[in-house]
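Asker: From the sequence below, what's the structure:
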Amino acid sequence: MINVMLVDDHAILRDGLKTIISLENDMDVVGEATGGSEMVALLKTISPDVIVMDINMPEKNGIELTKIVKKEYPDIKVLILTMYKHEEYFMSALKEGADGYLLKDSPSEQVVDAIRTVHRGESIIHPAMTKKLISYHQQEAQAKEETVLTEREKEVLVCLVQGLSNKEIAGRLFISDKTVKIHVSKIFKKLDVKSRSQVVIYAVQHKLVQLP
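Answerer: The predicted model follows:
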């Protein structure tokens, strides 16, 4: 069972998400908060697997709260669900360790699938934001010494940037899931990143992959 916490100051949205999640057999809402203070207090009494969080909230915003969660509760996954399409919010959220970034116009089935995705340790990014990410870094990225990755690691890195799961990477490269996990772990270590979303940022920023 995936234990989910909802952090959003709009009661209607929380109620809607709670109803949607309650229809799923593999997840349950174990806590709700309207802002930072409530969230921090709740985390002392419950242990959610995934926090679904807005950005614009009283006290601290979702980006600041993501930083707190990742520092104090590194095993908890954070899925940002917001109306903001601005690059600065998106980039800041990922840099603070958010595991996913969806827009509030996403279909309900995409939201519940995203909860499962980040719970598995994978990342999910709204397609519109992926395009902004690529554009943002193509404009601002500067030349950097090439990171030493093996040819196989480079192939895996391309798949990560394309948003493929470990199973999909294994199928494309004709290797086992276990081997994919080993390659992903080595890539994380070499690039000094902690999540798949950060891998995407780093790879695009430093032009480690060729994108269309």
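Asker: Please count neighbours and contacts with C-alpha atoms only from this point.
Answerer: OK.
Asker: So residue 108 versus residue 76, what's the distance?
Answerer: Here the criterion is CA to CA, to the nearest Å. By it, residue 108 lies 22 Å from residue 76.
Asker: Give me the more crowded residue out of these two.
Answerer: More crowded of residue 108 and residue 76, by other CA atoms under 10 Å: residue 76, with 20 against 14.
Asker: The residue lying closest to that one once chain neighbours are set aside: what's it in contact with?
Answerer: Spatial nearest neighbour of residue 76, excluding adjacent residues (CA to CA, 6 or more residues apart in numbering): residue 49 at 5.2 Å. Going by CA atoms under 8 Å, 6 or more residues apart in numbering, residue 49 touches 2-5, 75-77, 119.
Asker: and for comparison, fold this next one:
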Amino acid sequence: MESWARKQAAVGVPGADGGADPGLAPLLVAVISPREVVRRGVVAMLGDAGRTIRVSTVASDARSGDVGLVDVVLYDLERLTGAPHTELSRLLAGSAVVVAFEVVDRPDLAQRALSLGVTDSVPPDVGTRTLIDVLRRAARGEGTSASAYRADRHAEAVRRYGITEREAGVLALIAAGMSNEQIAAHLFLSINSVKTYIRQAYRRIGVGSRTEAVLWAVRHGLAEPDPREAERRAR
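Answerer: Now for the predicted structure:
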């Protein structure tokens, strides 16, 4: 299938003045989600993009949706809960770019999807402008703004709760599934130093267990889908 970037260069769509705008070939998007609220919500959000993005397929699974002629598939990772990743692997083997729609409190699903080769992932509370920008950039094969969105949430959590960058980094590594020993090895710290950072962070954010800390990190943008990014932030 012809890439969207190539179509952009060759196809024009009507501009606001009725003339052709050669830089805006419509981006064809498929929304695959077993959750009706996600399907309806995403379609409504992408409606704000006007003629530059067209949702051509909306389905609960890839088999019942026609994804053969789209440029980008927005794939709800709810499809991976309790199921193998065969469907996602088939999509990734096709011609369309795949962007994952994350599931609340399940950063492990985003990690799995990224390891399989999705172009990027967006959090469930992604805003309209960010989602549109992510899809367009993904179709062009560029880096997306999703990481910048998470960075903003990360910075806001640091300011609001008064945690240090080191404490935030340790929380991110906890959310990535690392043990205290693994965190110490990655950050070249003693195990006692890691425990001190964890105690301080728990006190500042008001949690009392590792599970609560993981959920807090996910909800406040500290949990990175890519564990390597969590490691970079923690250093």
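Asker: TM-score them against each other, please.
Answerer: The TM-score (TM-score structural alignment, normalised by the length of the first structure) is 0.55; 148 aligned residues with a CA RMSD of 3.7 Å.
Asker: The residue nearest to residue 76 of the first structure matches what in the second structure?
Answerer: Aligned by TM-score structural alignment, residue 49 of the first structure pairs with residue 71 of the second structure.
Asker: which part of the first structure lines up with stretch 38-47 of the second structure?
Answerer: Stretch 38-47 of the second structure corresponds to residues 13-22 in the first structure, going by TM-score structural alignment.
Asker: mean shift between the matching stretch and the second structure?
Answerer: Using mean CA distance after the TM-score superposition for the first structure, stretch 13-22 of the first structure ends up 1.9 Å from its aligned counterpart in the second structure, as a mean over the superposed pairs.
Asker: quick one: buried residues of that stretch?
Answerer: Within stretch 13-22 of the first structure, the residues that count as buried by 16 or more other CA atoms under 10 Å are 14, 17-18, 21.
Asker: of all those, which comes closest to residue 130 of the first structure?
Answerer: residue 17 (23.9 Å; CA to CA).
Asker: Quick check: the closest one vs residue 115 of the first structure, distance?
Answerer: Distance, residue 17 of the first structure to residue 115 of the first structure, by CA to CA: 11 Å.
Asker: how about the strands in the second structure?
Answerer: Along the second structure, the stretches classed as strands by DSSP state E are 13-14, 20-21, 27-32, 53-59, 72-76, 97-101, 120-122.
Asker: Would you reformat the buried residues of stretch 13-22 of the first structure as CSV and include distance to residue 178 of the first structure?
Answerer: Below are these laid out as CSV (distance: CA to CA, whole Å):
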residue, distance to residue 178 of the first structure
14, 37
17, 34
18, 35
21, 31
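Asker: Filter those residues down to the ones in helices?
Answerer: Among those, DSSP state H puts 14, 17-18, 21 in helices.
Asker: re the thing from before, quick check: the match of residue 49 of the first structure vs residue 47 of the second structure, distance?
Answerer: In terms of CA to CA, residue 71 of the second structure sits 17 Å off from residue 47 of the second structure.
Asker: And residue 95 of the second structure, by the same measure?
Answerer: Applying CA to CA, the value for residue 95 of the second structure to residue 47 of the second structure is 24 Å.
Asker: do the same with residue 212 of the second structure
Answerer: 37 Å.
Asker: ok, for residue 20 of the first structure, nearest residue in space, not its chain neighbours?
Answerer: Counting by CA to CA, 6+ apart, residue 20 of the first structure lies nearest to residue 108, which is 7.1 Å off, once chain neighbours are set aside.
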